[in-house]
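Peer 1: I'd like to go over a predicted model; first the sequence, then the structure.
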Amino acid sequence: MKRTEMNLPELVRCVVDAHRQEPGPLLVVLQDLQDRLGYIDPEAIPLVAAELNLSRADVHGVVTFYRDFRSQPPGRTTVRVCRAEACKSVGAEELLARLEQTFGVRVGQTTPDGSMTLDQVFCLGNCALGPAAQVNGRLYGRLDHDRLAGMVQREAS
């Protein structure tokens, strides 16, 4: 995640200007904003809408439709557990349930201390090495609860 010293209106203008010439730039603008901020600040929605001559409803609809966009800052560590069939068949559901229990959060939530966000994905393309997960964007396979929980605790500290 890139940090910026710009205020939100300046950042939105800068990001939109960088992508304005692309066909249908809304998705790439939102992805860039999320890369820079870690999430889509709800206050950015009307700014993006105005810059791209779209309605607020159009921008809000895209942000809420795609699961990869978040409207709150993620935890310091983001864990995405694969729930596709190949991973399910080798224990992904149990792995996810134990993570929820261990860290006291459900899928899509962040721990109260902001240390970890737990999420799901429906394929990471690591089917032969399931169950698989991403921890802060890095892919891991053949995971069990102890190994994954240990990685999360190391990353979050």
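Peer 2: Thanks, I have it.
Peer 1: going forward, measure contacts and count neighbours with C-alpha atoms only.
Peer 2: Will do.
Peer 1: Identify the residues contacting Leu52.
Peer 2: By CA atoms under 8 Å, 6 or more residues apart in numbering, Leu52 lies in contact with Val16, Arg20, Leu26.
Peer 1: and Pro25, how many neighbours?
Peer 2: 14 (other CA atoms under 10 Å).
Peer 1: and what of the one 4 residues further on?
Peer 2: Other residues lying near Val29 total 22 when counted by other CA under 10 Å.
Peer 1: so it is in which element?
Peer 2: Assigning secondary structure by DSSP states H and E places Val29 in helix 26-37.
Peer 1: Report the next helix or strand after that helix in sequence order.
Peer 2: Assigned by DSSP H and E, the successor of helix 26-37 is helix 44-52.
Peer 1: ok, and here's another one to check against it:
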Amino acid sequence: MNSRNGEAAFDARVIDEILARLADQPGALMPVLHAVNDRVGYIPAEAVPVIAHALNLSRAEVHGVISFYHDFRTQRPGRKIIRVCRAESCQAMGAVALANHIQARLGINFGQTSDNGDFTLEPVYCLGNCACSPAIVVGDDIYGRVNPDRFDEILSTVTSSRLVR
């Protein structure tokens, strides 16, 4: 146990399994990184040299790809990821005030995870829910026409469900 809240550190066997399945594909780096990010929830620093070696790349090349694409995480995310739409339609309908409220309520900024590991807050630049702006996603659930009071209700529901992932 070596991470937040007593959660076990990632299992290196997962990385080995992904590499065994994908390393021989042409252009394997992106599929490998996506698979690791999906399975582990982030790309642990310890995985970078393993991936680099398996794909005959430098660690710098692997790190450069990870840091270039915003979809890849380098830290364990919270148990629930909250995404707030920052696109024009949502901004026009109150997303800026909503984002400020969410940040104050959770005590974190975009790109951060709460100290207790419950929530990670991420900006997104369109959820395709413009007719119901402002929109957010909590876990896998999308919500439209969210104002600060509605967010508090959603948060209450999520926290009372014990943040099941």
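Peer 2: Here it is on my side, so go on. Please read these numbers as outputs of a predicted model, since none were measured by experiment.
Peer 1: what's the TM-score here?
Peer 2: Once superposed, the chains reach a TM-score of 0.89 (TM-score structural alignment, normalised by the length of the first structure), with 153 aligned residues with a CA RMSD of 1.9 Å.
Peer 1: ok so, going back, may I ask which of the contacts of Leu52 of the first structure has the most neighbours?
Peer 2: Within those, most neighbours by other CA under 10 Å means Val16, with 23 neighbours.
Peer 1: that's a strand at that residue, yeah?
Peer 2: No: secondary structure of Val16 of the first structure (DSSP: H, G, I helix; E, B strand; the rest coil): helix, not part of a strand.
Peer 1: Could you verify my assumption that it touches Asn53?
Peer 2: No: using CA atoms under 8 Å, Val16 of the first structure is not in contact with Asn53; the gap is 11.3 Å.
Peer 1: what does Gly91 of the first structure align to in the second structure?
Peer 2: For Gly91 of the first structure, the aligned residue in the second structure is Gly94 (criterion: TM-score structural alignment).
Peer 1: Now for the nearest residue to its match once chain neighbours are set aside: which residues touch it?
Peer 2: Residue nearest to Gly94 of the second structure in three dimensions, not counting chain neighbours: Pro134, with 6.3 Å by CA to CA, 6 or more residues apart in numbering. Contacts for Pro134 of the second structure (CA under 8 Å, 6+ apart) come out as Cys85, Ser89, Cys90, Gln91, Met93, Gly94, Ala95, Gly144, Arg145, Val146, Asn147.
Peer 1: number of nearby residues for the last one?
Peer 2: The local packing count at Asn147 of the second structure equals 20, with neighbours defined by other CA under 10 Å.
Peer 1: Show me which of the contacts of Pro134 of the second structure are buried.
Peer 2: Buried subset of the contacts of Pro134 of the second structure (neighbour count, 16 or more other CA atoms under 10 Å): Cys85, Ser89, Cys90, Gln91, Met93, Gly94, Ala95, Gly144, Arg145, Val146, Asn147.
Peer 1: Which one of the residues you listed is nearest to Tyr69 of the second structure?
Peer 2: The closest of these to Tyr69 of the second structure turns out to be Cys85 (CA to CA; 18.2 Å).
Peer 1: aligned partner of the closest one in the first structure?
Peer 2: By TM-score structural alignment, Cys85 of the second structure lines up with Cys82.
Peer 1: Gly61 of the first structure -> the second structure?
Peer 2: Match for Gly61 of the first structure (TM-score structural alignment): Gly64.
Peer 1: count of residues packed around that match?
Peer 2: 11.
Peer 1: how about stretch 56-73 of the first structure: buried residues?
Peer 2: Buried, per 16+ other CA under 10 Å, within stretch 56-73 of the first structure: Val59, His60, Val63, Phe69, Arg70.
Peer 1: With secondary structure and distance to Glu155 of the first structure as extra columns, can I get the residues you listed in JSON lines?
Peer 2: Formatted as JSON lines, the buried residues of stretch 56-73 of the first structure follow (DSSP: H, G, I helix; E, B strand; the rest coil; distance: CA to CA, whole Å):
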{"residue": "Val59", "secondary structure": "helix", "distance to Glu155 of the first structure": "33"}
{"residue": "His60", "secondary structure": "helix", "distance to Glu155 of the first structure": "32"}
{"residue": "Val63", "secondary structure": "helix", "distance to Glu155 of the first structure": "27"}
{"residue": "Phe69", "secondary structure": "coil", "distance to Glu155 of the first structure": "22"}
{"residue": "Arg70", "secondary structure": "coil", "distance to Glu155 of the first structure": "21"}
